[in-house]
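Asker: quick one: sequence and predicted model below, then my questions.
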Amino acid sequence: MSSDTLYRDMILTKEQMLEDYDAMWESFEENYPFYGVLDRLYVLNNMEPDYYKATKTKYRKQIENMELEGDKAMFEFANIIAISVNDVYGTVGHVSIVNPNMLRSLEVYKEHVNESPEVQPWVDVIEDPQVIAFYEYLDYLLGLQQADKGGSAPTPEEINAQQEEELNKMKATNLTMKILEKGKIAYINVESFDDVFIEGDMPKIRAFLEEVKDYEHLIIDIQNNGGGNTTYWEEAFVRPNISEPATTSLVRLMKNTELTQRFYGVDYKGSALTTKDVKNDPNFTSLHKEDLEDLTLVREISYTLEPKFSEKLFKGEISVLVGPAVYSSAESFAVFCKSTHFATLVGKTTGGSNSGGPILFELPISHLLIQFDVEYGLNPDGSSSQEVGTTPDIESEDALKTVLDLIGKH
């Protein structure tokens, strides 16, 4: 990676890097709600009691001792940020840096902000000129890294073409639909509920459901689905296949800070629930009360999905296959299925994280973005959705085989 740069104004001094680094950890400590979950995870994995503090210190020293300069130093800085948050938080709470591809995927919020004004805080961040400038620079750094590995640095046009090609490949493989037994068993596998797949996948699923609407069994496989947008599963699977409104509810808690208020404050306005109410709820037998000490905002979310048609499109039995990779909005589908009995969950306990989705924190000097959840979601027994996930109705090491065996016994 050359010491020359086209973005001299983007280069931070070591002191500025450290200031950004410290600001990031301060923001986590002020806003992130899962430190109790992390503590239990550290114990479970036999990690040192001071793992959190030691890991923060280790990566701060890497910045302090950095001997690189210019673009190389900036690339290493971004890399240290990414690795440090992964080492501390892992998959607990959607924590990561926002890379250029992720930022581009958030552009979809701009298209929906008029009908969904609640996404305006995310739009404000991604439209920040300083964020835009930094991510143009980060694309440049990634191109230089590729050149250092023996290739030539791609042009912006080449980057866009490559991303389009990769997206088209994902679109081609995201959805698999097949007949397992003609006239009886249909199967749908969805790898992701991401926004980019909704427009292309919806008509395909609708046509397939029309084809198999009189079958006895529909198997929906989301075992490898890490989430995306709840609209996907609502419109593809639930609304066409219910004959009356289906309602589910859940409780979420949050710290009361400037950052959390900016992104989710409006959702908590008017809520009469308190942390005390949650702690005293007799249904929450698995609640870790100590986790709630700083979570002073509480809301109960109750939402109803209305039928799309006057009668169900698919009238047979529905099974949904789940496992540890089920996360985020895929988790919310699992929760919906179990709470409303829309479908039978089969497989292994899910990965969890039925939250409203991660917020964006902008590092004050570099303007690199960090994402993380700020809402602590509860399961019906009070356990943390992030920590425990959802237990299927039928536990199985081989979910598909189990369902087929059960069908065979009918």
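Answerer: Good, I have the coordinates.
Asker: from now on I want contacts and neighbour counts done on CA atoms only, so please keep to that.
Answerer: OK.
Asker: residue ranges for the strands of the stretch 101-250 of the chain, please.
Answerer: Secondary structure of the stretch 101-250 of the chain by DSSP state E, counting those that start in this stretch: the strands cover 175-181, 185-190, 217-221, 246-254.
Asker: what's the most buried one of those strands?
Answerer: Comparing the strands of the stretch 101-250 of the chain by mean neighbour count (mean count of other Cα atoms under 10 Å), strand 217-221 ranks first with a mean of 23.
Asker: and the angle for it with strand 185-190?
Answerer: 20 degrees (axes from the mean of the first three to the mean of the last three Cα atoms, to 10 degrees).
Asker: list the helices and strands strand 217-221 packs on?
Answerer: Strand 217-221 is packed against strand 185-190, strand 317-322, with contacts defined by 3 or more Cα pairs under 8 Å, 6 or more residues apart in numbering; DSSP states H and E.
Asker: need those strands in a markdown table (columns: distance to residue 157).
Answerer: Formatted as a markdown table, those follow (distance: least, Cα to Cα, whole Å):
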| stretch | distance to residue 157 |
| --- | --- |
| strand 185-190 | 31 |
| strand 317-322 | 39 |
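Asker: so who does the closest residue to residue 174 other than its chain neighbours touch?
Answerer: Residue nearest to residue 174 in three dimensions, not counting chain neighbours: residue 191, with 5.1 Å by Cα to Cα, 6 or more residues apart in numbering. For residue 191, the contact set (Cα atoms under 8 Å, 6 or more residues apart in numbering) comprises 174-175, 222-226.
Asker: do you know which of the helices and strands packed on strand 217-221 lies nearest residue 355?
Answerer: Across those, residue 355 has its closest neighbour in strand 317-322 (18.0 Å, Cα to Cα).
Asker: give the buried residues for the helix or strand immediately after the closest one in the chain.
Answerer: Using DSSP states H and E, the helix or strand that follows strand 317-322 in sequence is helix 329-340. With burial defined by 16 or more other Cα atoms under 10 Å, the residues of helix 329-340 counted as buried are 329-339.
Asker: comparison target below:
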Amino acid sequence: MKKLLRQFNVIAIILMAMLVFTACGNSVEQLISNEQLTMEDFLNDFDYMMQTMEDTFPYFGVVERRLGVDIRGLGRETRAMIENYPYSLEGLASELGISLEDMPELDEQIFWSIIRHEFFSHFLGFIHTYPLDSGLYNMLQLPYSSPSSPLYTSHNHHVFTNPTSQRFYQKQEDFFNTLAEEKGALLQFIFRGYPPVQVPSSIVKTEIIEEDKIAYLNVPSFLSFNVNTNDTLKTFYRNINKYEHLIIDIRDNGGGSPDIWRMLIMKPLWPERNNMPDMPLYAFYKGSKLGKSLGAENLKIEAQNSRNIPETDYLLTMTEIMEANNLPHINEDDVQDLAYGVRFNTSISNIEWRHMHQLRIPNIFYPFYGKIWILINGNNYSGAALFARHAKEMGFATLVGEQTGGAYTTSSGWFFALPNTGIILRWDIDYLTDSYGRALNEFPTTPHHSNRPGMDALETVLQLIEEGSF
């Protein structure tokens, strides 16, 4: 549970750039804006955030059932904390050696700290919920705002390029650097020791565990692959083609683009091209004007790719979907918050050459007729969690390890900017279910074989192979 709340997931097909923090010699006082926002401005931003969640976020019930967090109740508590600042955080300040008189005034950075640490921290990363810090903003700004990027939408372009957000994140970067140099209590008070975002390695590792029998492939991230990775996989697949077992280790893989595992792992290794299940998923959206428009835009985007092919060119009403499909396990309380939806076909057979050419991914084919194992754990989110689920449900591999973390979605990310501070927030807008109506984020993928006592997933799978237990 603790790992689930701590983990951040960033889905990106192309990681364009990461701008590192640079030193700044300005004092903290010099970084404070001349145009101070008022308490009313901050409360209006918070109310805007909560209303936007009401309009677009379909997981209030799932968060409460799975994590025990009442988001609406937590919102009321956090709003009161903002309204009663600095007294509401006097205890924390005192623990850090900051007196009430020396506590900083409420500004954009304190406001960000409160919503980050007092609100989102209770369900952070679950269903991609988090406020961006300057590190994430610098990482994501170009991929989500550039018209040439496959992640581009007009909605997200405005979020990342509006002047208010740009000013906030430049100021936060400078502010963090100054506090990091001083290494004082204020750094802990505002950022709580929260480190800058680091891009995980995308370098795959291969190993021969037993000659002519057991091969091993470690994939630490699905954020981006390069030409060297493509060549490595092609050579590896060719060399182990006649092996009995292939172990694919995605433990601690926080996610990334589903296109990578679809096009570079499942498609090349799948032995029966004419026998690929259609893997239906249902995505449901809230009935507000914004919820419906973003749902319709998401449908249009996915129709241009191969990950999720919509069965209709438009959103259906909940009544139409429920009458046309048997979804016996859909949560009746959650249905009351949903208004529109679509059925997606997510089969690997959707992939065409044009899709691979668009992403510059080579079309390789080395069907593997041996046994494929995938090692998973609770740090598998987003694209990695989807890989585990697809592999299990499509019969591609046997899963070994721990239950995945979740954060399933059909989109590449939707973001929202607060009007007064410019703080950018993210959460998923699609309530995703399987063909029986079960919410994937409430019921994450479980392994076929759990870790044996005293063993990790790799040790467990090697024991299973030795015993012939498969």
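Answerer: Here it is on my side, so go on. Worth saying up front: this structure is predicted, and the values here are computed from it rather than measured.
Asker: TM-score for these two?
Answerer: With the length set by TM-score structural alignment, normalised by the length of the first structure, the two chains reach a TM-score of 0.83; 390 aligned residues with a Cα RMSD of 3.3 Å.
Asker: sorry, back to before: can you add distance to residue 182 of the first structure and give the contacts of residue 191 of the first structure back as a markdown table?
Answerer: Shown next, in a markdown table, are these (distance: Cα to Cα, whole Å):
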| residue | distance to residue 182 of the first structure |
| --- | --- |
| 174 | 23 |
| 175 | 20 |
| 222 | 22 |
| 223 | 24 |
| 224 | 26 |
| 225 | 26 |
| 226 | 30 |
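Asker: select, from those residues, the two members most distant in space.
Answerer: Spanning the widest gap among the contacts of residue 191 of the first structure are 175 and 226, at 14.0 Å by Cα to Cα.
Asker: in the second structure, what range does stretch 322-332 of the first structure match?
Answerer: Aligned by TM-score structural alignment, stretch 322-332 of the first structure corresponds to residues 376-386 of the second structure.
Asker: what is the end-to-end distance of that stretch?
Answerer: End-to-end distance of stretch 376-386 of the second structure (Cα to Cα, to the nearest Å): 11 Å.
Asker: for it, what is the distance to the chain centroid?
Answerer: On the basis of Cα atoms, centre = their mean, to the nearest Å, stretch 376-386 of the second structure sits 10 Å off its chain's mean C-alpha point.
Asker: before we move on, what about stretch 320-336 of the first structure?
Answerer: Taking Cα atoms, centre = their mean, one finds stretch 320-336 of the first structure lying 11 Å from the centre of the chain it belongs to.
Asker: repeat for stretch 372-385 of the first structure
Answerer: Per Cα atoms, centre = their mean, the centroid offset for stretch 372-385 of the first structure relative to its chain is 14 Å.
Asker: then stretch 57-71 of the first structure?
Answerer: Distance of stretch 57-71 of the first structure from the chain centroid (Cα atoms, centre = their mean) equals 30 Å.
Asker: to residue 407 of the first structure, which of the helices and strands packed on strand 217-221 of the first structure lies closest?
Answerer: Residue 407 of the first structure lies closest, by Cα to Cα, to one member of those: strand 185-190, at 8.8 Å.
Asker: once aligned to the second structure, how far is that closest one on average?
Answerer: Strand 185-190 of the first structure differs from its equivalent in the second structure by a mean of 1.4 Å after superposition (mean Cα distance after the TM-score superposition for the first structure).
Asker: just the residues contacting that strand, thanks.
Answerer: Identification of contacts with strand 185-190 of the first structure by Cα under 8 Å, 6+ apart yields 174-180, 212, 215-222, 224-225.
Asker: where does that strand end up in the second structure?
Answerer: Under the criterion TM-score structural alignment, strand 185-190 of the first structure matches residues 214-219.
Asker: quick check: residue 254 of the second structure vs residue 128 of the second structure, distance?
Answerer: Distance from residue 254 of the second structure to residue 128 of the second structure, by Cα to Cα: 11 Å.
Asker: related to what we said a few turns ago, residue 34 of the first structure: which of the helices and strands packed on strand 217-221 of the first structure is closest?
Answerer: strand 317-322 (23.8 Å).
Asker: the closest one vs the second structure, average distance?
Answerer: When the second structure is overlaid, strand 317-322 of the first structure sits 1.5 Å from its aligned residues on average, using mean Cα distance after the TM-score superposition for the first structure.
Asker: rewinding a little: make CSV out of the strands of the stretch 101-250 of the first structure and add distance to residue 80 of the first structure.
Answerer: Below are these laid out as CSV (distance: least, Cα to Cα, whole Å):
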stretch, distance to residue 80 of the first structure
strand 175-181, 36
strand 185-190, 34
strand 217-221, 36
strand 246-254, 28
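Asker: so where do the strands sit in the stretch 251-400 of the first structure?
Answerer: Under DSSP E, counting those that start in this stretch, the stretch 251-400 of the first structure gives strands at 297-305, 317-322, 344-347, 359-362, 369-372, 375-377, 394-395.
Asker: any idea which of those gets closest to residue 15 of the first structure?
Answerer: Among the strands of the stretch 251-400 of the first structure, strand 359-362 comes nearest to residue 15 of the first structure, with 17.6 Å by Cα to Cα.
Asker: what does that closest one rub up against?
Answerer: Here strand 359-362 of the first structure has contacts from 24, 27, 122, 125, 131, 260, 263, 368-374, using Cα under 8 Å, 6+ apart.
Asker: mind running it again at 7 Å?
Answerer: Residues from elsewhere that reach strand 359-362 of the first structure (Cα atoms under 7 Å, 6 or more residues apart in numbering): 263, 368-373.
Asker: kindly report the same for stretch 24-42 of the first structure.
Answerer: 254-255, 257, 260, 291, 363, 373-376, 387.
Asker: quick check, residue 88 of the first structure in contact with residue 52.
Answerer: Yes - using Cα atoms under 7 Å, residue 88 of the first structure is in contact with residue 52, at 6.1 Å.
Asker: out of the contacts of stretch 24-42 of the first structure, who's nearest residue 67 of the first structure?
Answerer: Among these, and counting by Cα to Cα, the member closest to residue 67 of the first structure is residue 363, at 22.2 Å.
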